[in-house]
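Novice: Mind looking at a prediction? Sequence and model below.
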Amino acid sequence: MKISYEVTVGPDEHRPNNADGTVEIWTLNGEYHCEHGPAVITRNANKQIISQHWWLNNQRYRENGPAVIYDDGVMHETSWHPAREDGPSRLVKINDLVTEEEWRTPLKKGGFHRIGGPAIIDTDSNTGIVYKESWYLFGKRHREDGPALIERDRQTGQITKQEYYKNGRRMEPQSQAPKITL
């Protein structure tokens, strides 16, 4: 068993634009691993932490908090591994506006998943308009009561695309049932 700790200066796979910063990496037998904190820490040229990545046995993992935290002063990203049951598994904020939100199933090989709302929500950072919503259930695009994919114009918010899915299969939109009067 070989535990190693290294510090590199300049860009790496975690932050390729980090030309003047440093990256601290903990490994066990050549794989990302740290039991006492983040296995990868990236700092900018001023030595401020801009990203932290928690790994165990070469898998992103943290029990009581996000396994990835990135904050460069403008963009802030948090990702939970394993996925949370009580909230989104990934959030990206730009200037305090949530621009990306992802919900995943906490099951080992689960994909996107959310009951009662879209599993993926993308918002334009300039206009604040939600331009894409994708509904998933256990990794398959799915929605019972409407389109499982909705895309909107980023400037006007007008719907530009709607697709209907059930259990991952694309469906034709349901037409309204005729009203019966007695």
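Specialist: Great, that's in hand.

Novice: When you work out contacts or count neighbours from here on, use the C-alpha atoms and nothing else.
Specialist: OK.

Novice: separation between E35 and L56?
Specialist: 7 Å (C-alpha to C-alpha, to the nearest Å).

Novice: For those two, indicate the residue with more neighbours.
Specialist: When neighbours are counted by other C-alpha atoms under 10 Å, E35 and L56 differ, and L56 comes out ahead with 18 against 12.

Novice: distance of the closest residue to that one other than its chain neighbours from D71?
Specialist: What sits nearest to L56 in space, not counting adjacent residues and going by C-alpha to C-alpha, 6 or more residues apart in numbering, is H33, at 4.5 Å. H33 sits 22 Å away from D71, going by C-alpha to C-alpha.

Novice: Looking at the two, which is more packed in?
Specialist: Neighbour totals were compared for H33 and D71, and H33 leads with 25 against 17 (other C-alpha under 10 Å).

Novice: Contacts only, for the more buried one.
Specialist: W26, T27, A39, W54, W55, L56, N57, N58 (C-alpha atoms under 8 Å, 6 or more residues apart in numbering).

Novice: at 7 Å instead, please
Specialist: W26, T27, A39, W55, L56, N57, N58 (C-alpha atoms under 7 Å, 6 or more residues apart in numbering).

Novice: Over to Y70?
Specialist: Y70 touches I50, S51, Q52, H76, E77, T78, counting by C-alpha under 7 Å, 6+ apart.

Novice: Of these, which is the nearest to R43?
Specialist: Checking the contacts of Y70 against R43 by C-alpha to C-alpha gives I50 as the nearest, at 5.4 Å.

Novice: try this one side by side with the last:
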Amino acid sequence: MKQSNNLNNNKYKKYITDDYGNKRWYLNGELHREDGPAILCHDGDKRWYLNGKRHREDGPAVIYANGCKFWYLNGKLHREDGPAILYQNGDKYWCLNGKFITEAEHKQRTQVNIFVALHKALKNAN
């Protein structure tokens, strides 16, 4: 197993390349990378982690080479603007805060959240 050191934004980060060519980035002993996936697999799989938890705010936190995608926030399956799990065969599953819900429940809950956010913004603007 090869170890390399990488200085990025004045933060000490260590990544390890295993015998298969997979790379894993660590910070303080936990999988962690802010500027890309913390795990890059030799087969093309990509996995984002922050402080040891699967996490990505601007896209899926797990992307498999076969096309499957999983959205995580703070270690929990979560996506507000669509299904949190997309399989290459077209199957979709909706999750909020780690809980599986139906597509209809997802639409209802996210519409309520948008309404509440708009209401707060308008109230603060006045």
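Specialist: Happy to help now that I have it. These numbers come from a predicted model, not from an experiment.

Novice: Tell me how they score on TM after superposing.
Specialist: Here the TM-score for the pair of chains, by TM-score structural alignment, normalised by the length of the second structure, is 0.65; 93 aligned residues with a C-alpha RMSD of 2.2 Å.

Novice: returning to that earlier point: can you flag which of the contacts of H33 of the first structure belong to helices?
Specialist: Judged by DSSP state H, those include no members of helices.

Novice: Can you turn the buried subset of those residues into a selection I can paste into PyMOL?
Specialist: A single PyMOL command selects the buried members of those (16 or more other C-alpha atoms under 10 Å):
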select buried, resi 26+27+39+55+56+58
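
Novice: now the contacts of H33 of the first structure in a markdown table, with distance to R84 of the first structure?
Specialist: Output for those, formatted as a markdown table (distance: C-alpha to C-alpha, whole Å):
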| residue | distance to R84 of the first structure |
| --- | --- |
| W26 | 25 |
| T27 | 26 |
| A39 | 21 |
| W55 | 17 |
| L56 | 17 |
| N57 | 20 |
| N58 | 20 |
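
Novice: so of the contacts of H33 of the first structure, which ones are in strands?
Specialist: Within the contacts of H33 of the first structure, residues falling in strands by DSSP state E are W26, T27, W55, L56.

Novice: Give me the number of neighbouring residues for the aligned partner of K13 of the second structure in the first structure.
Specialist: Using TM-score structural alignment, the partner of K13 of the second structure in the first structure is I3. Neighbouring residues of I3 of the first structure were enumerated by other C-alpha under 10 Å; the total is 13.

Novice: how deep is the closest residue to I3 of the first structure other than its chain neighbours tucked in, by neighbour count?
Specialist: With sequence-adjacent residues excluded and distances taken as C-alpha to C-alpha, 6+ apart, I3 of the first structure is closest to L28, at 4.5 Å. Residues near L28 of the first structure, counting by other C-alpha under 10 Å, number 17.

Novice: Quick check, L28 of the first structure in contact with K2.
Specialist: Yes. L28 of the first structure is in contact with K2 according to C-alpha atoms under 7 Å; the separation is 5.6 Å.

Novice: on that earlier part again, ok, so of the contacts of H33 of the first structure, who is nearest E151 of the first structure?
Specialist: Of the contacts of H33 of the first structure, the one sitting nearest to E151 of the first structure (C-alpha to C-alpha) turns out to be W55, at 34.9 Å.

Novice: now the closest one: how far from E63 of the first structure?
Specialist: W55 of the first structure sits 11 Å away from E63 of the first structure, taking C-alpha to C-alpha as the criterion.

Novice: Give me the most central residue, the second structure.
Specialist: The centroid of the second structure falls nearest to A61 when counting by C-alpha atoms, centre = their mean (2.5 Å).

Novice: What's C68 of the second structure aligned with over in the first structure?
Specialist: In the first structure, C68 of the second structure lands on E77 (TM-score structural alignment).

Novice: what helix or strand is its match on?
Specialist: Assessed by DSSP states H and E, E77 of the first structure sits inside strand 75-79.

Novice: So which elements touch that strand?
Specialist: strand 68-71, strand 90-94 (3 or more C-alpha pairs under 7 Å, 6 or more residues apart in numbering; DSSP states H and E).

Novice: can I get the ones you listed in a markdown table with distance to K132 of the first structure?
Specialist: Formatted as a markdown table, those follow (distance: least, C-alpha to C-alpha, whole Å):
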| stretch | distance to K132 of the first structure |
| --- | --- |
| strand 68-71 | 23 |
| strand 90-94 | 15 |
